[in-house]
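> A predicted structure for the sequence below; I have some questions about it.
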Amino acid sequence: MSAHSEVPVVRAADSEADQRRVAGALAARGIGRGDRLVVSAAASPALLAVVLGALRSGVVPVVLDPALPAAERADLVADADPALDLGDDPAQLIGDEVADLAPFPLARPMHYTSGTTGRRKGVWSGVLTDQHARALATEEIELWGLGPADRHLQLSPLHHSAPLRFALHTLLAGGEVLLPGPFDAARAARVITDMRPTTTFCVPTHLQRLLREDVDWSGFRMLAHAGAPCPEPTKRAVIAALRDGAVHEFYGSTEVQFTVCTTADWLAHPGSVGRARPGRTLTTDERGQLWCAVPPWSRFEYWRAPEKTEQAWDGDRVTVGDLGRVDDDGTVWLDGRREDLVISGGVNVYPAEVEAALDAHPDVVESAVFGVPDDDWGQRVVAAYVGTATPDELATWARERLSPAKRPKSLHALGELPRTSTGKVRRLDLPGVLGL
């Protein structure tokens, strides 16, 4: 079977017709601005139509992972307090009646944070003014240069904020979206080669697996990646495979977007995450936490958690707890999350710095560094890694590149690192995986 026959293609005009029918069904049910609608379904044309039709009616879709255990899903639905729960069948809301749509989404979807620590929090932006709605959509479309000629390849699940954002704005810009289903490297390679998408968003795990396939990358004008640090060898291989300037990285979270890193910026500053997006300014505080001043249409609160909202904001500046540095030229470097910080013998050890040193070894694919309790040092530094290097070889490598406090006290080779569905390493799971 060819890639063409097995991959749904969502075209902007077709989706808009379905969005109008979604808007009609919502109006008929009396569901309006600020109400929430829960859906937890696999990627499909119907899911995109429901999300965009709701947003352009001022209804806030709460997009949940369809693989959630029933009890966890029930907790999140109860917390979201929706006017309607579509379950895993978004098509049921595409009715016969049609209604008008706003030109741009009047809200952002509410996602529950899927970080590696803590209880999930709903990220709520409410209903936007028309002016802010236009500014929000225009910023995203112009930043990535999206237009009617774009064919976006969907590689990541739509219940995550970044993949959904790229798909929605491609349709809003008049382009089309390819939905090849759950990620499979061989299938994705065929789609890239045969259907020649122009844009995609992915995480580094996707890139590592695609680089092992026979892929014709030449159709891409823009490949954006985020979600987890990208090992330098992987990044350089992708830059070499694509046309000049096509590879972009960005730093953001479910809550807010911070930076963009072009190919040129990364080559000039390998390992950085670029500079602030337009309209934003990044600074650090005395603890090394990154704060970002954002435009009004990027504001949010944590749903029904005012104390967490208050901790995140200082005027128009917001933090999600990440640690980093900002150079004089505005280049941003990440040191990890505050909860990932390892304090060994009173020395702050940033996992990202140690991982960068280990990942530079030619026989290491990627690594993850974390701390475990230690009676003498408070915590000791431990590393898990994927690759063919032996622990002794890697320990010698680390001794030549890291100060004593930062060197892993033990190194453990694994077939793969445990991850969230967005590609973030589950550091808290590693001690259990390794029996530490």
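Sure thing, it's come through. Numbers count the residues shown, from 1 in each chain.
> from here on, contacts and neighbour counts on C-alpha atoms
Will do.
> so where do the helices sit in this structure?
3-6, 12-28, 45-55, 70-80, 130-144, 161-172, 185-195, 204-210, 232-241, 263-268, 306-312, 351-359, 391-399, 430-434 (DSSP state H).
> which other residues reach the fourth one?
I take that to be helix 70-80. Contacts of helix 70-80 with the rest of the structure, by C-alpha atoms under 8 Å, 6 or more residues apart in numbering, involve Arg36, Val38, Val62, Leu64, Gly122.
> ok so, going back, adding distance to Leu86 and mean neighbour count, write the helices of the chain out as JSON lines.
Output for the helices of the chain, formatted as JSON lines (distance: least, C-alpha to C-alpha, whole Å; neighbours: other C-alpha atoms under 10 Å):
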{"stretch": "helix 3-6", "distance to Leu86": "26", "mean neighbour count": "13"}
{"stretch": "helix 12-28", "distance to Leu86": "12", "mean neighbour count": "22"}
{"stretch": "helix 45-55", "distance to Leu86": "10", "mean neighbour count": "27"}
{"stretch": "helix 70-80", "distance to Leu86": "11", "mean neighbour count": "13"}
{"stretch": "helix 130-144", "distance to Leu86": "25", "mean neighbour count": "16"}
{"stretch": "helix 161-172", "distance to Leu86": "18", "mean neighbour count": "22"}
{"stretch": "helix 185-195", "distance to Leu86": "29", "mean neighbour count": "19"}
{"stretch": "helix 204-210", "distance to Leu86": "30", "mean neighbour count": "18"}
{"stretch": "helix 232-241", "distance to Leu86": "39", "mean neighbour count": "16"}
{"stretch": "helix 263-268", "distance to Leu86": "41", "mean neighbour count": "16"}
{"stretch": "helix 306-312", "distance to Leu86": "28", "mean neighbour count": "13"}
{"stretch": "helix 351-359", "distance to Leu86": "40", "mean neighbour count": "21"}
{"stretch": "helix 391-399", "distance to Leu86": "50", "mean neighbour count": "15"}
{"stretch": "helix 430-434", "distance to Leu86": "36", "mean neighbour count": "14"}
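> try it against this one:
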Amino acid sequence: MYLTQGLHRSLQATPNATATIFKDRKRTFAEHGERIARLAGALQGLGVHAGDRVAILSMNSDRYAEYLLAVPWAGAAVNPVNIRWSPAEVAYSLNDSDTHVLLIDDPFVPMAPILLEKAPGLSILIHCGDGATPEGMLSYEDLVAGSDPVGDAYRSGDDLAGVYYTGGTTGFPKGVMLSHTNFMASGLGTIATGELLKVGSILLHAAPMFHLADLAAWCGATILGGTHLMVPFFEPTSVFKAIAEHRPTDVLLVPTMIQILVDHPDSNNYDLSSMARMLYGGSSISEGVLNRTKARLPGMRMTQAYGQTEAAPVITLLLPDDHEGNRMRSGGRAAPHCQVAILDLDGNEVRTGDVGEVCAKGANVMQGYWNNPEQSAQALRGGWLHTGDLGYLDDEGFVYVVDRLKDMIITAGENVYSAEVENALSKHPAVASSAVIGVPDDYYGERVHAVVVLAPGHRATAEELQIFCKELIAGYKVPRSFEFPEALPMSGAGKILKRSLRERYAAAQG
């Protein structure tokens, strides 16, 4: 299996169909394929060899979609950079992965001098924006126009296809090595459910394309010969306008994005009826947001994906018909391409209903961490990918993820899973979003602490929220202290950075 497989099929079967839509640009598969073959030729002409890493620091665009195929076409591996990272973090990933070529978009051009200073191995910058090409950089469009097309290198199977750096929510970023088989297994297994993407689908890329969740959706659409519709970044009005004008059928979003869209005051001013399927994941979704989404888009089929970068990324899927009752709190069952087990600290399977570490195996599981054999062996011990998540299986195979191992709070000897507390808080009408962490406490050891963002126009006190939560969860789980900031710190993938909240609390306490 190889990433360019779907493109070859589309070039043969539907060369005149629309491959990409971005702003006022539409390109057919014939045009898309020609530009990819020329960009691959340009990369080879710049000295890119088989297995080399080629990075991109860019907003979503049609050029991003070309990059994702041109790099493997040239025989190299993609290295998409988190657009929210600082220059030091970007430089770290480039140095760690030994990347010499970087495609860079207009918003990040000011970062270039710092990257060249901090990443001495970076020797070639390709400007892939719509503005004038800065001095010292190569023009993406000039390279495409001036290079001869080359044949596909047909890298496949266990060949390295990408190095994806983890978001760093639980530690220093690690480069996850993913093969062509890893990507294709996850993509094929996901669409095999029949609930995600169809032949003729138009996939809206509103989530960042640097993130592996979006690449998984991109991979599925590419396999099926679908159209890719891009907006530069997630912004509610841009998303609404793109849906109304181009009528996409599928989208991938994280729960925070879903909440912003369904609660937006202009949501009802746009025709969103083309949306047939939504894949969501990246973090847990509250029942309140899920119910509001169903009310706003009653005809849309919603599927939740649970996974991580190391699994390319899909492990389980909660299909639309399973969004009912208690199952709505689960991450679904093992995806068609993946096997799931709940293991104890000794690597033994626990009994049904008991909490342990969620583990997975399948053709989608990573090759390991770049230049990190010790952590690779730890993550893949016993032939299983150890996710670092706590969860349990019910007697029908549904996986319930209760928390990250590091996010479990032990207060007065009792285990508290923050996801359960956050779900209770989400049901209060004044709560827009929340994050629950454990903080040091002289009496309890750890105290349940809630960081709550209130909905616009609403007010709530700590005492009011405590009384509300006591109606839903046990008393020892109810937060004993609260903060009410204007926003929660988020990663580039849309996840709440609980580590930042802990550090901020510690700093405030001196």
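Received, thanks. Bear in mind the structure is a predicted one, so any value in this text is a computation, not a measurement.
> can you give me the TM-score here?
TM-score for the superposed chains, counting by TM-score structural alignment, normalised by the length of structure 1: 0.90, backed by 430 aligned residues with a C-alpha RMSD of 2.5 Å.
> tell me the one of the contacts of helix 70-80 of structure 1 nearest Gly321 of structure 1?
For the contacts of helix 70-80 of structure 1, the minimum distance to Gly321 of structure 1 (C-alpha to C-alpha) is 16.4 Å, reached by Gly122.
> next up, the contacts around the residue lying farthest from the centre of structure 1.
Residue farthest from the centre of structure 1, counting by C-alpha atoms, centre = their mean, is Asp376 at 37.9 Å. Applying C-alpha under 8 Å, 6+ apart to Asp376 of structure 1 gives the contacts Gly345.
> so which of the helices of structure 1 gets nearest Arg338 of structure 1?
helix 351-359 (10.4 Å).
> tilt between the closest one and helix 232-241?
70 degrees (axes from the mean of the first three to the mean of the last three C-alpha atoms, to 10 degrees).
> helices or strands up against helix 351-359 of structure 1?
Where contact means 3 or more C-alpha pairs under 8 Å, 6 or more residues apart in numbering; DSSP states H and E, helix 351-359 of structure 1 is packed against strand 332-337, strand 364-374, helix 391-399.
> what span of structure 2 lines up against it?
The counterpart of helix 351-359 of structure 1 in structure 2, using TM-score structural alignment, spans residues 418-426.
> average offset between that stretch and structure 1?
Superposed on structure 1, stretch 418-426 of structure 2 shows a mean distance of 1.3 Å to its aligned residues (mean C-alpha distance after the TM-score superposition for structure 1).
> measure the aligned residue in structure 2 for Gly115 of structure 1 to Arg9 of structure 2 for me?
With TM-score structural alignment as the criterion, Gly115 of structure 1 lines up with Gly168 in structure 2. Computed as C-alpha to C-alpha, to the nearest Å, the Gly168 of structure 2 to Arg9 of structure 2 distance reads 37 Å.
> for Pro248 of structure 2, list the residues it contacts.
Ser201, Ile202, Leu203, Leu204, Leu229, Ser274, Met275.
> if we can go back for a sec, what's in contact with the match of helix 351-359 of structure 1?
Counting by C-alpha under 8 Å, 6+ apart, 284, 286-288, 402-403, 407-409, 431-437, 465, 469, 472-473, 477-479 sit against stretch 418-426 of structure 2.
> ok so, going back, how much space between the residue farthest from the centre of structure 1 and Gly345 of structure 1?
Asp376 of structure 1 is 8 Å from Gly345 of structure 1, where distance means C-alpha to C-alpha.
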